[in-house]
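Participant: here are the coordinates; sequence isn't available:
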């Protein structure tokens, strides 16, 4: 029997009904028919949402355009990390390529990857999948870690100018392209002045190998310094309904400087979908458990359920899912925000993209904020070993005001 949660469709229910109805999806989910005994009303509601999302997503022109700086992208992108690592084994090549192309078929024109995803595998899959449509898409990737091209060993940060140039040449080959639309520094290098990084990317822009420059896990001071050297198009930091860190410093700086903002982990590493509960079967090598993310302990998984309940209450009102409400909330926060939800599951993909059809009013947004203010988030968003690598001003409770950020000052 399918479990009901306040008469709201859970993500698991969404997947089940997707497999049964077909609903025009590019992929099917096998082996779920036996679990489909449920109430007639629940079935009809699930089928209606899936059918609407599938049909709307197939109409590429229905995807509105947003601007990251002066770069036009679809209002939702597709994050390509999950196909390579993080929540389990890498997705098999054909399925990875098909998934990326399914995102394209459903209207996505903005794809995010990085050399360290795999490493290399995500970039390779993005390159292979999007080669036939290269002129019709925006591809973003990231440098910043030293990764041995032969052994794939990761050796810490490296944003030295000569290494950036070497990296870009390898990225172009993996992505099967002659230019990178948006090149991010993945993490601030504490040994290289950000002005040197920005200047090097600026030179690559002049050469035509890169079109625009971005920063990831960067605080306000670093953003200002980089932007003063070469125009920053977008900043990519973690942001979601339960992770509000950017609201204090980074979002105001982006708005002031007319820089776009791209939230990573917009679904709270999957928790905000409502699927993860006590006893959830995390796969082997799942980063959330293997790296000891504080919000994925048994205590936090149970204790943070009221946050999901807030999203599900609004989902019931909007005939949507909790995941869609979370993404719609991000889209409604600022017009320069472009979430990049990622997944290795084709049905989750369609569900996520359906968020563009969910419209939250000012009253809806106020209701969500009022309810969120009543709850306490249990656990930091990342373990200290990971959060410590993020720039000053990125984590809640820290500010880069009066500092130069983690990047050293350039010697005069």
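Facilitator: Okay, I see it. Here the structure is a predicted model, which means the values were calculated and not measured.
Participant: C-alpha from now on. contacts and neighbour counts both.
Facilitator: Noted.
Participant: so which strand or helix has residue 237?
Facilitator: With elements taken from DSSP states H and E, the one containing residue 237 is strand 232-238.
Participant: who touches residue 224 in this structure?
Facilitator: residue 253 (C-alpha atoms under 8 Å, 6 or more residues apart in numbering).
Participant: quick one on the thing from earlier: list the buried ones in the strand holding residue 237?
Facilitator: The neighbour-count check on strand 232-238 (16 or more other C-alpha atoms under 10 Å) flags 232-238 as buried.
Participant: Does anything pack onto it? Which helices or strands?
Facilitator: Where contact means 3 or more C-alpha pairs under 8 Å, 6 or more residues apart in numbering; DSSP states H and E, strand 232-238 is packed against strand 213-216, strand 260-264.
Participant: okay, now the one to match up with it:
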């Protein structure tokens, strides 16, 4: 059917299967946009019907920009919001690209993302990369504690093998897997 938008459902949330990856509003592709330019991009994304947004703490200030869009529009409840942690520059001023799935880091990363986004919870939290120094079971257990705390609804993994996915799922259901 022409014009039909393919949808996906995770839990009680239904959203377009094709989402918006927010890395480009703040990092990686040419000259960074001003915040006003980035907010206009998000206005266009929303107006086009795309309500599945994906960001990460490693994408410069994209979480902050999305938070400003939510603050300006009041449309948080209309967006299926995914963010990732555990890969890249972990804090402002830190230029070291690292992978970090340490269980002690998980709540700190989640709290920082919530603050940047200006939200109480994210719909989907991805571990951006599995940490070879930390068993996936420990990372996922710490992520699951964020679900229990109400800060995250669903868990996802990015760039993992089938074996890693099976081991993670044995600890807590994994709702999504992202592969670049």
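Facilitator: On my side now, so go ahead. The shown structure was predicted, so the numbers you read here are calculated from the model rather than taken from an experiment.
Participant: I'd like the next helix or strand past the strand holding residue 237 of the first structure.
Facilitator: Moving toward the C-terminus from strand 232-238 of the first structure, the first helix or strand encountered (DSSP H and E) is helix 250-257.
Participant: and the longest helix for the first structure?
Facilitator: In the first structure, taking DSSP state H as the definition, the longest helix is helix 40-58.
Participant: Of all the residues in whatever helix or strand comes next after it, which ones are buried?
Facilitator: Along the chain past helix 40-58 of the first structure, the next helix or strand (assigned with DSSP H and E) turns out to be strand 65-68. Buried residues in strand 65-68 of the first structure, counting neighbours by 16+ other C-alpha under 10 Å, are found at 66-68.
Participant: Same question for stretch 157-165 of the second structure.
Facilitator: The neighbour-count check on stretch 157-165 of the second structure (16+ other C-alpha under 10 Å) flags 157-158, 160, 164-165 as buried.
Participant: What of stretch 85-96 of the second structure?
Facilitator: If you call a residue buried by 16+ other C-alpha under 10 Å, then stretch 85-96 of the second structure has these buried ones: 85-90.
Participant: go on, stretch 51-69 of the second structure?
Facilitator: 51-69.
Participant: From the centroid of the second structure, which residue is nearest?
Facilitator: Against the mean C-alpha coordinate of the second structure, by C-alpha atoms, centre = their mean, the closest residue is residue 83 at 1.0 Å.
Participant: Let me see the contact set for the counterpart of that one in the first structure.
Facilitator: Matched to the first structure by TM-score structural alignment, residue 83 of the second structure sits across from residue 141. Remark: with contacts taken as C-alpha under 8 Å, 6+ apart, residue 141 of the first structure is in contact with 112-115, 123, 180, 182-184.
Participant: Helix, strand or coil: sort out residue 141 of the first structure for me.
Facilitator: Under the three-state scheme (DSSP: H, G, I helix; E, B strand; the rest coil), the conformation of residue 141 of the first structure reads as strand.
Participant: For it, give its distance to residue 175 of the first structure.
Facilitator: For residue 141 of the first structure, the distance to residue 175 of the first structure (C-alpha to C-alpha, to the nearest Å) stands at 9 Å.
Participant: got it, and residue 257 of the first structure?
Facilitator: The spacing between residue 257 of the first structure and residue 175 of the first structure, counted by C-alpha to C-alpha, is 30 Å.
Participant: Now do the helices in the stretch 201-350 of the first structure.
Facilitator: Ranges of helices in the stretch 201-350 of the first structure, per DSSP state H, counting those that start in this stretch, are 220-229, 250-257, 287-290, 298-303, 305-318, 322-333, 346-353.
Participant: Could you export these as TSV, including distance to residue 84 of the first structure?
Facilitator: Formatted as TSV, the entries for these read as follows, by distance: least, C-alpha to C-alpha, whole Å:
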stretch	distance to residue 84 of the first structure
helix 220-229	29
helix 250-257	28
helix 287-290	12
helix 298-303	25
helix 305-318	27
helix 322-333	22
helix 346-353	15
